[in-house]
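Participant: sequence plus the predicted model coming up.
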Amino acid sequence: MRQLRTEMVDRLAVLVASESAPGSLPHLESCADLLAGWGEEAMGRPAQRVVIDGLPHLLWPAARQRVLLLGHFDTVFPVGTTRSRPFQVRNGIATGPGVCDMKGGIVQMLTALRLIEDTSAVGLLLTCDEETGSGTSRPLIEREARRSGAVLVGEAATPDGSVKVARKGGSVYRLTVRGRAAHAGTEPHRGVNATVEVAHQVLTLRALDSAARTGTSVTPTLLSAGTTTNTVPERASVAVDVRAWTGAELDRVDRAIRGLVPVLPDATLAVEGGVNRYPMSPTLAQPLLEVAQRVAEQLGIPTLAGAHAAGASDGNFTAALGVPTLDGLGAVGGGAHTPEEYVELDRMPERTALLAGIVSQLSIMERVGSPAASSAP
């Protein structure tokens, strides 16, 4: 893998330059074309391009799928970001939009697959809508997970190199308030101020947050209201992001949000959204972590730890089905979704070798935790 480091960095530069903004079909299709070629080289078989609502997902299924590698090639950055912030390497650190989340992980996955002698028991799925909630790809992810013995997710490791054995679940809501418009200068009393009502709701939402006690966060985010500066707002809306370590907490907040009522007379309140991903349990990851730790020891990699991550991924979906899932097997880096996003290039060879070893182990196991896992491949 050390001999392939330069090639991996070159491929990462190409992949980052191939922008894949959410919902931008020409760019997603172009990036899919690039990855389809690399994936065919790595897997020894062509991709199935699964197009759902126009979005191109790439699938390499295995007839007897013992392990599924899962990733996404969309990023959160709008088209044109690479012009102002292109891929750069300084002192062994790569930066650029999507370099860590998760194009570095994709390069490592495809390179790891090239090291595996037999990929006939290995499936690979690369989706293009994870950053917007996996609305079209979720059924595909769940279908492929159900026919797999284990799922390995190529999202980034933690900055210290830990893999991810647990993730918070998440919910997304939009609260829409309807009031009544009026002239703000001459007849404000005739109106029902949607901005004031949504402010009441924001304060109520904050009271649902129990981050200090249970780790559950309820965060009002995107807010909009009004039309002109001299009109009592008729409409206002607020988006709400909820994260929790347990399904019970997500359900508690869900019930509370659906039970919200207007404070102002004659105002109305509508709630859209709900639970998007239930939490990823460490119980399902533990057997896979043990396999990963044995491989790491054989490769001379320092102690490999399992971390709990506050963010969600498509691994939440597969774990919710009861399929053993280990996340954070991608690049070592940080700063996802920010201009400071980075990857440690010197760690790409070891992480790629680690992934190749884990896949090789799982490929010869009848099930996770079987005796075959006790010896090196």
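Facilitator: Yes, it's here. Numbering: from 1, shown residues only.
Participant: contacts, neighbours, all on C-alpha from now
Facilitator: Fine.
Participant: how about the helices in this structure?
Facilitator: Taking DSSP state H as the test, the helices found in the chain are 5-17, 25-43, 81-84, 104-114, 138-146, 194-208, 247-258, 282-299, 315-320, 348-363.
Participant: okay if I get the ones you listed as a markdown table plus mean neighbour count and distance to residue 163?
Facilitator: Shown next, in a markdown table, are the helices of the chain (neighbours: other Cα atoms under 10 Å; distance: least, Cα to Cα, whole Å):
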| stretch | mean neighbour count | distance to residue 163 |
| --- | --- | --- |
| helix 5-17 | 18 | 21 |
| helix 25-43 | 18 | 23 |
| helix 81-84 | 12 | 29 |
| helix 104-114 | 26 | 12 |
| helix 138-146 | 18 | 20 |
| helix 194-208 | 18 | 31 |
| helix 247-258 | 17 | 22 |
| helix 282-299 | 19 | 8 |
| helix 315-320 | 25 | 12 |
| helix 348-363 | 24 | 10 |
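Participant: indicate which one of these is closest to residue 74.
Facilitator: Residue 74 lies closest, by Cα to Cα, to one member of the helices of the chain: helix 25-43, at 7.2 Å.
Participant: packing partners of that closest one?
Facilitator: For helix 25-43, the elements it packs on are strand 55-60, helix 104-114, judged by 3 or more Cα pairs under 8 Å, 6 or more residues apart in numbering; DSSP states H and E.
Participant: helix 5-17 and that one, what's the angle between them?
Facilitator: If you take axes from the mean of the first three to the mean of the last three Cα atoms, to 10 degrees, helix 25-43 sits at 160 degrees to helix 5-17.
Participant: list the contacts of helix 25-43.
Facilitator: Identification of contacts with helix 25-43 by Cα atoms under 8 Å, 6 or more residues apart in numbering yields 15, 18-21, 46-47, 54-58, 60, 73-74, 110-111, 113-114, 119, 128.
Participant: one more structure, for comparison:
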Amino acid sequence: MSRHLAMRRAAQSGADAMVERLRELVSYESPPGDRRRLAACAELLAGWGEAVLGRPPRRIVHDGLPHLLWPATDQTVLLLAHFDTVWPAHTIESWPFQVTGAVATGPGVCDMKAGIVQMLAALGLLADTSRVGLLLTCDEESGSGTSRSLIEEQARRSGAVLVGEPSTPEGHLKVARKGGSVYRLTAHGRAAHAGVEPHRGVNATVEAAHQVLALAALGGASGAGAPAGTTVTPTLLAAGTTTNTVPESASLAVDVRAWTRAELDRVDAAIRALAPRTPGATLSVDGGVNRYPMSPDVALPLLELAQAAAKDLGLTPPDGVPAPGASDANFTAALGVPTLDGLGGVGGGAHARGEYVDVGLMPDRTALLAALIERLLAEPVPGPGR
């Protein structure tokens, strides 16, 4: 039996164990910012990771948020994943983990707990993990505020970064991602009695409404020179204090996505140049570019290796596609470090109640990841981290 066939069969023999491990991991809810639940989930993963890597993790806590790092001395490959999900505590009570046929559902099952289970199983298939680092963070869904520097530090000392975010529902890997920006625009007005003398006030809600329309004009084909695909989306909106008071303040959150660095910079400049439309109102802007786009040039060499590894295993080589969402791969790619994303579970519906993963494909995707790591250990891809 060939080594690759043996690797694939070993992964298949662990299929049931992977499903049970996924069930347990999903049961450990890990909402953004929930320090107690994130810590409990981290402890579970710390034990699993130590068992397969033979070394304990470094527990890195920032603002009470626990990240787990297993660094390698000569780090040829970094495996990167996050264990926080978008789901609030107690979601599991109304939406428990469930498997129907080959499809598993549950909060965070696809984004991205299946990817973590597959990563750990892939490490267990390798004869030598001494040059493989593993980083599991817990704040990706809230912007990676406390983990970004750690991610970038580990990427710089790595030859390649493999990210366990889910693939597309068709099983395609992700070779490009939009960049993203986050803003909070605040309109400042003047309070007054809404019924007795509204004319003495400066209505911040009205000013915010003007700005919503101005922001909408910055994205897509409607913006001045904006290419299709650039989105500028007003999201959270809050204003006022009581129903009979002219609002003196209104705040508006804005989500921006674009395929190029130049587009993010263009929208950033436009947002900072917004002018108030309501007499007497003023504006302030907080936030900015959160992560620049992931360019295909850092991913395509790794995609070729993944496709070759798939052939070795007797699998159909995966395609590489752009993905509109952002991930921590954006950070590592922006450093020029070879990065390939979408190596996690095959599924879809992320951030929705229909979130699912195909557990029948988990063994083959695990074998693919293990075979890709082996190739990188044998022939590292040149990059700034080496």
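Facilitator: Happy to help now that I have it. What you are looking at is a predicted structure, and each value in this text was computed from that prediction instead of being measured.
Participant: any chance of the helices of the first structure in TSV, plus distance to residue 180 of the first structure?
Facilitator: Listed next are these as TSV, based on distance: least, Cα to Cα, whole Å:
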stretch	distance to residue 180 of the first structure
helix 5-17	48
helix 25-43	39
helix 81-84	40
helix 104-114	50
helix 138-146	39
helix 194-208	8
helix 247-258	23
helix 282-299	49
helix 315-320	41
helix 348-363	58
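Participant: residue 171 of the first structure: which of the ones you listed is closest?
Facilitator: Comparing the helices of the first structure by Cα to Cα, helix 247-258 comes nearest, at 7.2 Å.
Participant: in the second structure, what residues pair with stretch 223-238 of the first structure?
Facilitator: Using TM-score structural alignment, stretch 223-238 of the first structure corresponds to residues 237-252 of the second structure.
Participant: any idea how far residue 356 of the first structure is from the residue sitting furthest away from the middle of the first structure?
Facilitator: No residue in the first structure sits farther from the centre than residue 186, which is 50.1 Å out by Cα atoms, centre = their mean. According to Cα to Cα, to the nearest Å, residue 186 of the first structure and residue 356 of the first structure sit 71 Å apart.
Participant: residue 275 of the first structure too?
Facilitator: From residue 275 of the first structure over to residue 356 of the first structure (counting by Cα to Cα), the distance is 34 Å.
Participant: likewise for residue 55 of the first structure?
Facilitator: Using Cα to Cα, one gets 29 Å for the distance from residue 55 of the first structure to residue 356 of the first structure.
Participant: do the same with residue 347 of the first structure
Facilitator: 14 Å.
Participant: likewise for residue 243 of the first structure?
Facilitator: 32 Å.
Participant: and for residue 184 of the first structure?
Facilitator: Counting by Cα to Cα - residue 184 of the first structure and residue 356 of the first structure are separated by 65 Å.
Participant: touching, residue 162 of the first structure and residue 305? I think so.
Facilitator: Yes. Residue 162 of the first structure lies in contact with residue 305 (Cα atoms under 8 Å); the separation is 4.9 Å.
Participant: with neighbour numbers in mind, choose between those two.
Facilitator: residue 162 (19 against 16; other Cα atoms under 10 Å).
Participant: the more buried one matches what in the second structure?
Facilitator: Matched by TM-score structural alignment, residue 162 of the first structure corresponds to residue 172 in the second structure.
Participant: distance check, its match against residue 59 of the second structure.
Facilitator: Note on residue 172 of the second structure: its distance to residue 59 of the second structure, by Cα to Cα, is 33 Å.
Participant: how about residue 322 of the second structure?
Facilitator: 33 Å.
Participant: middle-most residue in the first structure, spatially?
Facilitator: Nearest residue to the geometric centre of the first structure (Cα atoms, centre = their mean): residue 313, 3.3 Å.
Participant: what distance do you get for the counterpart of that one in the second structure to residue 374 of the second structure?
Facilitator: Superposed on the second structure with TM-score structural alignment, residue 313 of the first structure falls opposite residue 327. According to Cα to Cα, residue 327 of the second structure stands 24 Å off from residue 374 of the second structure.
Participant: equivalent analysis for residue 348 of the second structure, please.
Facilitator: 28 Å.
Participant: and residue 154 of the first structure, what is it in contact with?
Facilitator: 69, 70, 71, 102, 105, 106, 109, 327, 328, 329, 330, 331.
Participant: please apply the same query to residue 353 of the second structure.
Facilitator: 106, 107.
Participant: what residue of the first structure matches up with it?
Facilitator: Residue 353 of the second structure maps onto residue 339 in the first structure, by TM-score structural alignment.
Participant: and that match, how far from residue 182 of the first structure?
Facilitator: According to Cα to Cα, residue 339 of the first structure and residue 182 of the first structure sit 43 Å apart.
Participant: in stretch 255-268 of the first structure, which residues are buried?
Facilitator: Neighbour counts over stretch 255-268 of the first structure (16 or more other Cα atoms under 10 Å) mark 257, 258, 262, 267, 268 as buried.
Participant: distance to residue 299 of the first structure added to those residues, as TSV?
Facilitator: Converted to TSV, those look like this (distance: Cα to Cα, whole Å):
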residue	distance to residue 299 of the first structure
257	49
258	51
262	60
267	64
268	61
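Participant: residue 79 of the first structure reaches residue 23, doesn't it?
Facilitator: No. Residue 79 of the first structure is not in contact with residue 23 according to Cα under 8 Å; the separation is 10.3 Å.
Participant: in the stretch 101-250 of the second structure, which spans are strands?
Facilitator: 103-105, 132-137, 160-163, 173-177, 179-188, 231-239, 249-258 (DSSP state E, counting those that start in this stretch).
Participant: quick one, which of those strands is packed in tightest?
Facilitator: Compared across the strands of the stretch 101-250 of the second structure, strand 160-163 shows the largest average neighbour count, a mean of 28 (mean count of other Cα atoms under 10 Å).
Participant: for that one, give me every contacting residue.
Facilitator: 76-81, 155, 328-329, 332, 337-344, 376, 380-381, 383, 385.
Participant: hmm, try it at 7 Å
Facilitator: Under the contact criterion Cα atoms under 7 Å, 6 or more residues apart in numbering, strand 160-163 of the second structure has outside partners 76-81, 155, 329, 337-343, 381.
Participant: now, which of the residues you listed lie within strands?
Facilitator: 77, 78, 79, 80, 81, 339, 340 (DSSP state E).
Participant: top of these by neighbour count?
Facilitator: residue 339 (33 neighbours).
Participant: quick one: map that residue onto the first structure.
Facilitator: Using TM-score structural alignment, residue 339 of the second structure pairs with residue 325 in the first structure.
Participant: isn't its match up against residue 319?
Facilitator: Yes. Assessed by Cα atoms under 7 Å, residue 325 of the first structure is found in contact with residue 319 at 5.7 Å.
Participant: I am finished for the moment; much appreciated.
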